[in-house]
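Trainee: Next come a sequence and a model predicted from it.
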Amino acid sequence: MERPKTASVRATGTSMRILTEVADRGEGVSIAELVESLDLAKSTVYKHLITLEEHGLVVKRDGGYRLGLRCLEFGGIARQYDGVYDVAKPEVRKLAEETGELANLLFEERGLGIYVHTARGEQAVDFDVHLGRRVYLHTTALGKALLASLSDERVDEIVDRHGLPARTDETITTRDALFEELDRIREEGFAYNEEERLGGLGCVGTPLETGDRRNAAISIMTPISRLKPEDRRREYTESLNQTANVIEVNLTHGRP
């Protein structure tokens, strides 16, 4: 259960809003741009940026602010807490090598999907899935596979919190359609993304059984044209199934 808003520290919340905006901009953002987008006083933005810079969370370069590498340090530590990342990483790399495609590992946190590892095969699509990118679960094969592994009550909580915003005309945007899709995924064991997040992009994903460690899923991302043929789709699902099985066995019998 979440703490009530009254328990939060307003100044810390402001810092996180600024840090998130800097991350979303990517290319570097000026104080003036932060003032306008966040509707904060210039002096407030400046003070928070100075503090964030002192702690290595942002850096100033070419007149704008970007994330500092300290953020990478924190993320690198966070993804390794329970061993799922360390066990899954080499298998995801093998998956990319075997299929030639882009293979991904995603964790769920606070109702969003977080990309924690990607590996590129020889014919991988040139798509930027940078580590730490957050996505709505209903817009990706990874996320839908993960949602299908959760109880209906937990899915309802996630939808209540984040909604079902559209990313393309193909995105699922109603609760009824989502639960119908999740029923199919639970029956088949695999989720598909057919241009639901980005036009021209397809994906097939499956959840990982990690015990009580964390909610996770793996996927193969490819141009939609390569996902259409039935024999290719079957090849991808078989590869995903084998990879998931190896990861799950290693988690069960490997490191605690």
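Mentor: It's in. Numbering: from 1, shown residues only.

Trainee: Going by C-alpha atoms from here, please, whenever you check contacts or count neighbours.
Mentor: Noted.

Trainee: quick one: the strands in the stretch 51-200 of the chain?
Mentor: 58-61, 64-67, 102-109, 112-120, 134-136, 191-194 (DSSP state E, counting those that start in this stretch).

Trainee: Can I get those in TSV including mean neighbour count?
Mentor: Listed next are these as TSV, based on neighbours: other Cα atoms under 10 Å:
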stretch	mean neighbour count
strand 58-61	18
strand 64-67	22
strand 102-109	24
strand 112-120	22
strand 134-136	19
strand 191-194	25
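
Trainee: Second structure for comparison follows:
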Amino acid sequence: MDTEELRERFLVEDLFSDGEVHLLYSHQDRVILGGAVPTDGPLTLPVPAELRAQNFCDRRELGIVNVGQDAVVTVDGTEYAIKNKGCLYVGRGAGEITFAAPGRFYLYSAPAHASYPTTLVQPGEGDKRELGEQATSNKRTLNRYIHPDGIRSCQISMGVTELAEGSMWNTMPAHTHDRRMEAYLYFDVADDARVVHLMGEPEETRHLIVANEQAIISPSWSIHSGVGTRAYSFVWAMAGENQDFDDMDHRTITQLR
């Protein structure tokens, strides 16, 4: 594939538009990526025709991360005030879901076979891990929100990673996990900055140049790592065979081609 074909198949450039909800259905583990940007009034989560369902969560679960200002999501009449970088899990069986300004909400959904309660976790309240070193330009804080020892779900794992000032690398050494697909949403990327996202098979890598609030669909066979021109944040979310965060097949930088 050339650059244009790679971007068409693996990069989502237009998730966020003022006053709209955008949804993308992927056949990678049948996940849905979305962005909701309420402006003049609340936005209701629509039901894509592909689902053949009355409500979005009739057979699905949903993870929501607020990448904008503190704002409210309402699920079946219950309001959840989500801070910037906070996460709301919505379980299977939920009905109406609405989003209020001034939030900018990133959505990640996967099929679900059981119901777990809708649960809110604010930034810093998840499983917080300090990773990397300044010497290798990858000092970062990882917050796991949806995972087996935190917010319970059927198959979604989800969290937010923030790079420290002066650090630019994420997820190095790179890895694959054949049991799960993963999606990255890069945000807090300055207008004049970009992230070089590495993807592809470890023995034949490719790259994509990614701007703010753009998402990457990473198949299970692909590495997923990146380096920015300055510090940034990203939402990572996975779905598939298992939820074991440490189930990875690592590749050192000397093994990549």
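Mentor: Okay, I see it. Because the structure is a prediction, the values reported are computed rather than measured.

Trainee: Quick check: TM-score for this pair?
Mentor: A TM-score of 0.28 describes the superposed chains when it is computed by TM-score structural alignment, normalised by the length of structure 1; 133 aligned residues with a Cα RMSD of 6.5 Å.

Trainee: okay, the strands of the stretch 51-200 of structure 1 in a markdown table with distance to residue 240 of structure 1 next?
Mentor: Below are the strands of the stretch 51-200 of structure 1 laid out as a markdown table (distance: least, Cα to Cα, whole Å):
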| stretch | distance to residue 240 of structure 1 |
| --- | --- |
| strand 58-61 | 38 |
| strand 64-67 | 34 |
| strand 102-109 | 10 |
| strand 112-120 | 14 |
| strand 134-136 | 21 |
| strand 191-194 | 11 |
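
Trainee: To residue 239 of structure 1, which of the ones you listed lies closest?
Mentor: Residue 239 of structure 1 sits nearest to strand 102-109 of all those, at 10.9 Å, using Cα to Cα.

Trainee: what angle sits between the closest one and strand 112-120?
Mentor: Relative orientation of strand 102-109 of structure 1 with respect to strand 112-120: 160 degrees, computed using axes from the mean of the first three to the mean of the last three Cα atoms, to 10 degrees.

Trainee: and of the strands of the stretch 51-200 of structure 1, who's closest to residue 243 of structure 1?
Mentor: strand 102-109 (10.8 Å).

Trainee: So which elements touch that closest one?
Mentor: helix 84-99, strand 112-120, helix 141-148, strand 216-223 (3 or more Cα pairs under 8 Å, 6 or more residues apart in numbering; DSSP states H and E).

Trainee: let's see 6 Å
Mentor: Applying 3 or more Cα pairs under 6 Å, 6 or more residues apart in numbering; DSSP states H and E, we find strand 102-109 of structure 1 packed against strand 112-120, strand 216-223.

Trainee: surely residue 130 of structure 2 meets residue 141?
Mentor: Yes: assessed by Cα atoms under 6 Å, residue 130 of structure 2 is found in contact with residue 141 at 4.8 Å.

Trainee: Between those two, point out the one with more neighbours.
Mentor: Taking neighbours as other Cα atoms under 10 Å, residue 130 of structure 2 and residue 141 compare with residue 141 leading, 18 against 12.

Trainee: just to revisit the earlier point, the helices and strands packed on strand 102-109 of structure 1: which one's closest to residue 246 of structure 1?
Mentor: Of all those, strand 216-223 comes closest under Cα to Cα, at 12.2 Å.

Trainee: Now do that closest one against helix 141-148, angle only.
Mentor: Using the same axes, to 10 degrees: strand 216-223 of structure 1 against helix 141-148 is 150 degrees.

Trainee: Which strands and helices lie in contact with strand 216-223 of structure 1?
Mentor: Using 3+ Cα pairs under 6 Å, 6+ apart: strand 216-223 of structure 1 touches strand 102-109, helix 141-148, strand 201-208.

Trainee: 10 Å - rerun?
Mentor: When contacts are defined as 3 or more Cα pairs under 10 Å, 6 or more residues apart in numbering; DSSP states H and E, strand 216-223 of structure 1 packs onto helix 84-99, strand 102-109, strand 112-120, helix 141-148, strand 191-194, strand 201-208, helix 230-253.
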